[in-house]
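Novice: quick one, structure for this:
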Amino acid sequence: MAPYESDDTLADEADDVRAGRRKAARYVVPVAVVGLAAATIGLVPALADSGDPNLPKVTAQQLIEKIAKSDVQQLSGTVKISTDLGLPSLGGLESSFASGAAKGGGSSADPSSKLMELASGTHTLRVAADGPDKGKVSLLDSAAEYSVIHNGDEVWAYDSKSNEAYHATAPKSGSQKESPKAKQEVPSTPKEFADEALKSVDATTSVTVDGTAQVAGRDAYKLLIKPKQSGTTVGAISIAVDAKTGLPLKFTLTPASGGAAVVDAGFTRVDFSKPAASTFDFTPPKGAKVTQGDDLKADKKAQPKSDEGLTKGLDGLKTLGKGWNSIAEFDTGGQGVPSGSSSGNGDVSGFLNSLGDHVTGKFGSGTVFSTRLVNALITDNGKVYAGAVTKDALVKAANAAQ
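Specialist: A predicted model of the protein is given here:
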């Protein structure tokens, strides 16, 4: 089947702002793999696809339209999250971060404290949803369970290991207050990953229907998205689309370097019937420490901002290059990685440089930090170049920006 090219679709969205956001999508999609854990809902298959069901032929465009029209409101299932970015082992620092957050006035039940835990390895989850205002995700451990429950205007999170709970007020669905925030959130389900991937489709991309499969006992079509450009670290994105509902059941992103997928997102078991109302009920257990999210926000506002330079730099973010070779450039407004011991930074410099590669060019010098998907060059004067591109592409972009 010939690739479906979305040039016509892009022509319909020709205003400058939207075009700029599409160009940046090549950077956003792989970075969202890391941000997957921040949303606390990552869905990854544990079971291999079984069989290739005989389904009616569809074109890639028809399959994309089927995804766009999908409107599944109710479901429950068992899922797994597995992420392999090739990051170095943190030697238990994940638990230290969560413990440190709690000692610093935060809560181990705060969803953001689970970022490091879900950023690597394989984890089992249970998920449930009943419309936009009711959802539950439970991360299962051998001896503990962590859950995030959204029920109406309330959000609860509970960590059974520490017996701590986190409570916050959720904005109403569809409210103007919620919309801008929702647009900025990273993908958190196979459908959201698929939506972001499809936003980045243009003439630099091949999109085809790659046969059929069974995922979680459901017949599905496989949509294959592949960059046409060289120099990107993205090999391919495969999306298994439920033949009946159009819901993406599985999202797999493989690197150009080959090997295991960087991330898989999909169901191992799924049921589209209405979950029991009690699924979304939660009352903190007796003796649990409860932290109010509004209190944490007030504390953070009262504290001096140590990341003002970085925030200012992100405000001036630029996108260099086209398509899958897009690179995000911004200035932190400060120094880059410590590069010498004369200032007493020898130990820090040695540790950071052991995690990256020192490079030089017209831009000066800096360090490239690499994962299997996203690479970032931090120059000694504080500029950052990052994207799903090779180290050579980052150095070339930094030289051209001078």
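
Novice: could you use CA atoms for every contact and neighbour count after this?
Specialist: Fine.

Novice: ranges for the strands of the stretch 201-350 of the chain?
Specialist: 205-215, 218-227, 234-242, 248-255, 263-271, 289-292, 318-320, 327-331 (DSSP state E, counting those that start in this stretch).

Novice: of those strands, which is nearest Y27?
Specialist: Proximity to Y27 (Cα to Cα) singles out strand 327-331 among the strands of the stretch 201-350 of the chain, at 6.6 Å.

Novice: next, the structure of the following sequence, for comparison with the previous one:
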Amino acid sequence: MAPNDSAETNGGTRGTAVGRRKAARYIVPVAVAGVAAATIGLVPALASTGDPDLPKITAQQLIEKIAASDTQQLSGTVKISTDLGIPSLGGLAGSFAQNSGDSGKGDSTADPQSKMTELASGTHTLRVAADGPDKQRVSILENAAEYSLIHNGGQVWAYDSKTNQAYHSTEDRSGTGKPGHATPAPEGVPATPKALAEQVLKAAGPTTSVTVDGTAQVAGRDAYRLLIKPRQSGSTIDSVTVAVDAKNGVPLKFTLLPSSGGKAVVDAGFTKVDFAKPAASSFTFTPPKGAEVTEADDAKAQQKTDGAKGLGMFPGAEGLGAEGLGAGGQGSKDTKVIGEGWNAIAEIRTPGGTGLPSKASGDVPAQAQQFLDSLGDKVSGTFGSGTVFKTRLVNALMTDDGKVYVGAVTPDALVKAANSAS
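Specialist: Now for the predicted structure:
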């Protein structure tokens, strides 16, 4: 009989159990903008061989088990599938490049700032390895090619075998954030179930229901299923399920379902996992002969990230803070947060107070304008008028007077927030 616990979190959970977490980070700590939650998402649910019969556990105990996990060594294979419902860009990338006069020549295809954002859509297979907080490796397996990020001590290497290009940076451990240096990000790129689960658990509080919803087997490991649901209406998120290793508390699988129904927006899970110490060779890298190596300090264009965890496709989405999926932060001086919990909406004032460029003004190529129109719906209210851009997870309203309202909420909630702020 699978355990079924109805205990729910309270406001103290986030400040105690999650605050004590000390599990190792399992992904290369390079500051890379993600897409939600990002970021993010992993393949369809793994077939179960039958629910294991495990001792009963409360939701509070299971959260504490995750927080107390001290597993620092692992290797395995992760499947990632993300379906945000965003129309394909098709040939627009080339069109933008032509119109801007930038062919992209000279940019390294190994640069992690752009490469890792590929995890925001489609299905991907990753090989991951970790040996404590200073040694991690993530490899994206492609057709007859592989892209790898290797973090070893103060060195970070990225290599794209398809183009034989490498990218090298050194960690800035002084906290100065010097340009071109890879300062480890606390959440990093959310490429594993653990990283995804930690982001969601940060938002667990009075607006969240957390229960134990039975058991499962993932990658041959017995696991409890932690079910996380918003108590509020109006969120685009229906639920998040995290399969937690019954023995060591490591999240093995992460599934985010949208309130609109249909397939998962994010489904992340190990297909193979081993908690033995990985080989030291997993974290060493020497550029192959003939490889083009780009040093971060010498990169032509300074990489810019908005710091949003899982919301990188929207300008200024950093207003939602590290809590990403809805805990709500203070944001920058040009950003404020409306509401709380899963219904938090970031209000961002764009530079210059202008709305979207238009074809009529000559600022946007016709093909690009067609793409923007396909994404957005015109709306109006007491705030004036604007355009709502929709995905299955995050929606954004850009008003004609240059404000942006963004959150994991319905378009109606965005319009209501804009009206109340006008």
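
Novice: if we can go back for a sec, need the strands of the stretch 201-350 of structure 1 in CSV with distance to A46 of structure 1 and mean neighbour count, can you?
Specialist: Below are the strands of the stretch 201-350 of structure 1 laid out as CSV (distance: least, Cα to Cα, whole Å; neighbours: other Cα atoms under 10 Å):
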stretch, distance to A46 of structure 1, mean neighbour count
strand 205-215, 10, 21
strand 218-227, 15, 23
strand 234-242, 14, 24
strand 248-255, 11, 24
strand 263-271, 6, 24
strand 289-292, 34, 18
strand 318-320, 36, 19
strand 327-331, 33, 24
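
Novice: pretty sure A408 of structure 2 is touching Q232, no?
Specialist: No. Taking contacts as Cα atoms under 8 Å, A408 of structure 2 lies outside contact range of Q232: 12.0 Å.

Novice: who has more neighbours out of the two?
Specialist: More neighbours surround A408 than the other of A408 of structure 2 and Q232, with 27 against 13 (other Cα atoms under 10 Å).

Novice: contacting residues for that one?
Specialist: 235-237, 325-326, 342-345, 393-395 (Cα atoms under 8 Å, 6 or more residues apart in numbering).

Novice: and it? What does it align with in structure 1?
Specialist: Matched by TM-score structural alignment, A408 of structure 2 corresponds to A388 in structure 1.

Novice: for K300 of structure 1, see how far away its match is.
Specialist: Applying Cα to Cα, to the nearest Å, the value for A388 of structure 1 to K300 of structure 1 is 32 Å.

Novice: for E154 of structure 1, find the nearest of the strands of the stretch 201-350 of structure 1.
Specialist: Of these, the one closest to E154 of structure 1 (Cα to Cα) turns out to be strand 289-292, at 11.2 Å.

Novice: just to revisit the earlier point, how about the match of A408 of structure 2, nearest residue that isn't a chain neighbour?
Specialist: V374 (4.5 Å; Cα to Cα, 6 or more residues apart in numbering).

Novice: residues contacting the alignment partner in structure 2 of the one you found?
Specialist: Using TM-score structural alignment, the partner of V374 of structure 1 in structure 2 is V394. Applying Cα under 8 Å, 6+ apart, we find V394 of structure 2 in contact with 236, 311, 406-409.
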